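*Asks:* After the sequence you'll find the predicted model.
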Amino acid sequence: MAKCSVLLLGILLMDFSALVKSHHGNGTVRNLEEIIIGRCYNYIRVVNPTVGEKDCSAIWETFRNAFAYKEPCNVLPTDYKDFINLARHAIPRDKYAKEASGVVTVMLNGSVSDGTFPKEGFFAKHELPNLRNDKISEIQIWVMNNIDGPVRETCGTGTVKDLEDIIKGRNFSYSCTDNYSLDLTGLLLLGLVLLGHTERPLAKAGNKTVWTGEGSTENLKEIMIGRCFNYLGTVNVDAGEKDCPNLWKAFLSAFSEKDPCKITTEDYQPFLDLAGHDIPINQSIFWSQTKGLILQYTGVTHKVMPLESTLVGYMVDGLNWCGKLSSPEPNFEACPGWKECENNSISSFWKAASEDYARRAHGEVTVMLNGSARGDTFRNNSIFAEIELGELDNARVTFVHLWIMDNIDGPDKESCDVGSVAVLERILKEKNISYSCKDNYKAAKMLQCMDKLDHPSCRLGEKPIA
């Protein structure tokens, strides 16, 4: 599936089944203002900075005005016009209705009972009529059946044929594929927004007073408070009640008015104590040099909860921050780079958060490592080796699943029972923790193939070429 940026409009409203519901439905999502403003700043500062400046408070006001002081059943699409105009921005090629261009994709469910292409559906009524054949070179239709079936409709049949006839009648070029796959038996393609592969390195260098790293993320406060309310209200309601403004204050106090190279792990303990919550049994997963794949796997399966999917990690992942001695506010001009000093604000945070996360692990845990890494697969200076592994003990952890994942293009440098992986296995034995080790775990391998469908290693049973 092609990589894409998600629209600001979609980010602002995602996960709200209805923001103002009928009288028999749930009420408006709590802390809606903070969530939407936070999502707005998160989008323009972190997700898609190319959008440019937006007045997120004004965007919220126009959104609220669309339904405030109105009968909930009498809110019209035109009431949201001002909101849409303020939030609108250029759309990437190959995506979305009026401004879509190039190759666009339509994914439909061939297992539903009320028609794969419902005539009264949102796509049929609002999006399809706005596709322009002077801008679109091809429409790709993917008809996907549920993994357990049934197969009710396919290309060229039923309502799918109705859609094909409409597209042909409007002189679009198109193709239709049933259960678009990777030539892997039984694989159902899942929509993914691919995430960047990054690592949490440990900084090792001397102190400086002029920093070369980027400054704190603009609107850091609004982003973090918004993420907090969003997490508690829509992502993980089981995390319990939390005071999001107070969490921000605890986080800020860890580095505010302090030398940005003298931040300790203990400085973050008040924040961790306030934000911490239980990790479901058997859902802890640790990683090194495989962050993007871990987050893809998490988003698709919902069977694991890495640190980045806890409230602690969710609030800060992908952000930058540090303080300065002369002001209680974050330093938005420059922060120490990873290698400029060891005890910088971000490095100390991830060390503290990782230790706290590992202490909460119980039951079966999973570890995903990179078998194609330039250095060792199990690096003795990684956060997993230095901090997290030491916190795992056989009183709480009953089993460890090791997954050694090679990059899609290889090389296959290390695998189970080989090199540094063998060292990790020996440590687990010494800790009396039972474990298994798998090379290129199939479910994760399928996710790697999403972006390189024709790669030879994406055939079952084959390894990347060394």
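*Replies:* Yep, it's here.
*Asks:* Every contact and neighbour count from this point should use C-alpha atoms.
*Replies:* Will do.
*Asks:* Distance check, the residue nearest the centre of the chain against Ile285.
*Replies:* With distances taken as CA atoms, centre = their mean, Leu295 lies nearest the centre of the chain, 5.8 Å away. From Leu295 across to Ile285, the span is 10 Å (CA to CA, to the nearest Å).
*Asks:* what's the overlap in contacts for these two?
*Replies:* Pro306 (CA atoms under 8 Å, 6 or more residues apart in numbering).
*Asks:* correct me, but Gly371 touches Ser415?
*Replies:* Yes: contact criterion CA atoms under 8 Å: Gly371 and Ser415 qualify, at 6.0 Å.
*Asks:* Find residues that contact each of these two.
*Replies:* If you check Gly371 and Ser415 against CA under 8 Å, 6+ apart, the residues they both contact are Ile404.
*Asks:* In terms of neighbours, single out the busier of those two.
*Replies:* Legend: neighbour count by other CA atoms under 10 Å for Gly371 and Ser415, higher for Gly371 (28 against 23).
*Asks:* List the contacts of the more buried one.
*Replies:* Per CA under 8 Å, 6+ apart, neighbours of Gly371: 377, 404-407, 411-415.
*Asks:* also this one, for the comparison:
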Amino acid sequence: MKSLFLSLLLVSILFMNSFSEVRGRKWKGEGTTQNLESIFIGRCYDYIRIVNPAVGEKNCLELWEAFRNAFINKHPCNILPKDYELFIKLAFHTIPANKSLFWENNQLLVKSFTSGARRYMSLSDALFGFVADFLIWCGQANSTGLDYESCPTMEECENNAVDSFWRMASITYAQHSSGVIHVLLNGSAEGGAYPVKGFFADYEIPNLQKDKISKIVIWVVDDIQGPDRDSCGKNTVKILEDRLKALGYDVTCTDNYKPVLFLLCVDYPDDSNCILSSRDTDCLKIWESLKYAFIYKNPCNTTAEDYQPLMELASHPIPCNKSLFWSKTNDLAHRYTKSSHGFLTLEDTLLGYMFDGVSWCGDPSVPGINYESCPKRSECESNPGSVFWKTASKRFAEAACGVVQVMLNGSIEAGAFRSSSIFGSIEVFNLNPDKVSEIQIWLMHDIGGPQSESCSGHSIQRLKRILEERNFTITCEDNYRPVQLLQCVRNPDHEDCRLCPSSMETS
């Protein structure tokens, strides 16, 4: 009986200890960073002695006390931005004109790019941000100690010690930024490059001083090997551009700003997006390699191997989500890529651009180029032009990645998808299901023309079966709206292009 009593007592003690430990962790967040005081003071001296001695002398012990007093001996959910005012005042120094760099969703990249305030000075490159970067801290009500067990997250309470600090720091940083302002956004971020609720949107933009700012430059940079979810003029970036322009700012935007992209490539040197071409593409070498493919050769006996040197010289990476394939929509597809600048057909690449609309051939019995006549495809399949476009089309399809678009003509009586076309016989079978996440078919009908086929039509279903057998995800849309509007530019008075009365109403 005594043994049973001791056993029960032991279990009870263990349970109470376990329960006490669970109760001891009050918040979901991590506790205060170990050795916070030493890290803070060490960073302060590092900054004023090595990183940016131009800021002059600062009393690092005094800064620590001002920082600590903002949250110590207080409930960790009752810390306001103004509690840090003394610390910010003591730590403040000038933010150089034209050097401010704001950001969202790419903190580590920003730190690498600013290079410790040598290129730009982000908030964490200013002393008041530098000493607190990546740290966690909080205190407790009626206690002069730090809470190393747990600190509240933003979800638990908005006025926690860390978030209130960064709100105050962000406001101060924005108010003292001047000249050309730079904004670095992540085009691969889930939910969009520009969070409409965030420190930049809620605290920094409202505190920019318009009379001190000459321009705002936005850089949208995708992760290497990451998806291209957002770009200049699209989605959340357009929301940001429109907001800044409405506030009266001069705004420019660049996708995949090269200096930042090069920095990302340091970790992915072999990725296709990081392959560097020669400083100047040697156009004479490209011309010589083209001549080598057909000069002094039978114009009906050209091979893909003849064009390999040309392909290697003139090829370049194709951005993910930008490939646009087409069949029987030549004019419309290229008008669309010229107007949207968001997609590339084969003819928009260097290889396709150079040889689009051009014919060439040689003659084994006559030196030089044959300017008199060249064989048509109907005369011989392996003529120089046909073999070139088949070879280039194969490489274009192999390079496609992400979401791929296909523009087909639904007014063709024989069917929008033809197995004998370049798309149907070559490109479809050289798309890589490991690189292509989705294929979007845009089935366009000529304005005023017959609607011979829809997305449920026979040839489209045949195309879908081919693609599904190769494990592709496929969607199809009849008369994709942006392209249809482009068709109406040339046919504004056609009944298919009439605007709905509601769209003409004015307030």
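*Replies:* Sure, I can see it. Computed from a predicted model, the values in this text were never measured in an experiment.
*Asks:* TM value for the aligned chains?
*Replies:* Once superposed, the chains reach a TM-score of 0.54 (TM-score structural alignment, normalised by the length of structure 1), with 259 aligned residues with a CA RMSD of 1.7 Å.
*Asks:* before we move on, back to that, so which of the contacts of Gly371 of structure 1 is the most crowded?
*Replies:* Met405 (28 neighbours).
*Asks:* pull the longest helix from structure 2.
*Replies:* Across structure 2, the longest stretch assigned as helix under DSSP state H is helix 2-24.
*Asks:* which other residues reach it?
*Replies:* By CA under 8 Å, 6+ apart, helix 2-24 of structure 2 touches Glu149.
*Asks:* For the following helix or strand past it, give the aligned segment of structure 1 as residue numbers.
*Replies:* Later in the chain than helix 2-24 of structure 2, the nearest helix or strand by DSSP states H and E is strand 29-30. The counterpart of strand 29-30 of structure 2 in structure 1, using TM-score structural alignment, spans residues 213-214.
*Asks:* average distance between the matching stretch and structure 2?
*Replies:* Stretch 213-214 of structure 1, aligned to structure 2 and superposed, deviates on average by 1.6 Å (mean CA distance after the TM-score superposition for structure 1).
*Asks:* Kindly report the same for stretch 349-356 of structure 1.
*Replies:* Counting by mean CA distance after the TM-score superposition for structure 1, stretch 349-356 of structure 1 comes out at 0.6 Å.
*Asks:* Leu467 of structure 2 matches what in structure 1?
*Replies:* In structure 1, Leu467 of structure 2 lands on no residue (TM-score structural alignment).
*Asks:* Oh, that last question was meant for Arg119 of structure 2, not what I typed.
*Replies:* Match for Arg119 of structure 2 (TM-score structural alignment): Lys303.
*Asks:* Can you tell me the closest non-neighbouring residue to that match?
*Replies:* With CA to CA, 6 or more residues apart in numbering as the criterion, Lys303 of structure 1 has its nearest non-adjacent residue at 6.3 Å, and that residue is Gln283.
*Asks:* And Thr264 of structure 1, by the same measure?
*Replies:* Ser348 (5.7 Å).
*Asks:* if we can go back for a sec, tell me what the helix or strand hosting the residue nearest to the centre of structure 1 is packed against?
*Replies:* In this assignment (DSSP H and E), Leu295 of structure 1 forms part of helix 291-301. Helices and strands touching helix 291-301 of structure 1, by 3 or more CA pairs under 8 Å, 6 or more residues apart in numbering; DSSP states H and E, are helix 442-448.
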